[in-house]
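> The following comprises the amino acid sequence and a computationally predicted model.
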Amino acid sequence: MHMQEIREIAKVHGIKTAKQTKVNIIKQIQRTEGNFDCFATAVDHQCDQTGCLWREDCFALSGKKHSS
């Protein structure tokens, strides 16, 4: 998802996005929505949150994070 789309979702929830990373913004959105703030923490593409809006980006970022 593009940052502009993420910022628009954050704005709906009253979250300020200035000087924040994509990961931090999404985690704040997750908490505000009452979900786990687990974005970018999946290991080996394992996640039980199948309906998550962030799933594709999560796997992409967590793969980079855990591949080192």
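Structure's in. What do you need?
> alpha carbons only for contacts and neighbour counts from here, please
Noted.
> Show me where the chain has its helices.
Listed in chain order, the helices of the chain (DSSP state H) span 3-12, 22-32, 55-66.
> Show me what the first one packs onto, helices and strands only.
Going back to what we said before, that points to helix 3-12. Under the contact definition 3 or more Cα pairs under 8 Å, 6 or more residues apart in numbering; DSSP states H and E, helix 3-12 sits against helix 22-32.
> relative to helix 55-66, how tilted is the helix it packs on?
For helix 22-32 against helix 55-66, the angle by axes from the mean of the first three to the mean of the last three Cα atoms, to 10 degrees is 130 degrees.
> Which strands or helices does helix 22-32 pack on?
With contacts taken as 3+ Cα pairs under 8 Å, 6+ apart, helix 22-32 sits against helix 3-12.
> Return the most buried member of the helices of the chain.
helix 22-32 (a mean of 18; mean count of other Cα atoms under 10 Å).
> Take this one as well and set it beside the first:
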Amino acid sequence: MNLQEIRNIARAHGVKPGKLDKEHLIKTIQIAEGNFDCFATASDGVCDQTGCIWREDCFAMAARKTQPH
């Protein structure tokens, strides 16, 4: 999902996107929804939230975070 789409979702939840990066903006939206701010924490590729709209981006970002530099 691109950043503009995420900003639109944020606004729909009453979150002001400001200059937050993608990861922090999604985590802020998750909190506003009453969920855990777990985005990009599925480092082992396991998540039980099968209906999450962030799932694809979450796994991709979590995988990048665990790759050696």
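That came through fine. None of these values were measured; they are calculated from a predicted model.
> Kindly provide the TM-score of these chains.
Between these two chains, after superposing, the TM-score reads 0.94 (TM-score structural alignment, normalised by the length of structure 1); 68 aligned residues with a Cα RMSD of 0.8 Å.
> Which one of the helices of structure 1 lies nearest to residue 42 of structure 1?
Closest of these to residue 42 of structure 1 is helix 55-66, at 5.6 Å (criterion: Cα to Cα).
> so how much does that closest one differ from structure 2 once superposed?
Once fitted to structure 2, helix 55-66 of structure 1 is off its aligned match by 0.3 Å on average (mean Cα distance after the TM-score superposition for structure 1).
> Run through who's touching that helix.
With contacts defined as Cα atoms under 8 Å, 6 or more residues apart in numbering, helix 55-66 of structure 1 is touched by 1, 39-45, 49.
> What subset of those residues is buried?
39-42 (16 or more other Cα atoms under 10 Å).
> Would you tell me which one of those residues comes nearest to residue 16 of structure 1?
Minimum distance to residue 16 of structure 1 across these is 17.9 Å, recorded for residue 39 (Cα to Cα).
> The closest one contacts residue 23, correct?
Yes. Applying Cα atoms under 8 Å, one finds residue 39 of structure 1 in contact with residue 23, separated by 6.6 Å.
> would CSV of the contacts of helix 55-66 of structure 1 with distance to residue 9 of structure 1 be doable?
Shown next, in CSV, are the contacts of helix 55-66 of structure 1 (distance: Cα to Cα, whole Å):
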residue, distance to residue 9 of structure 1
1, 11
39, 15
40, 18
41, 21
42, 22
43, 26
44, 28
45, 25
49, 19
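> From residue 53 of structure 2, how far out is residue 9 of structure 2?
11 Å (Cα to Cα, to the nearest Å).
> First-to-last residue distance for stretch 28-40 of structure 1?
Stretch 28-40 of structure 1: ends 13 Å apart by Cα to Cα.
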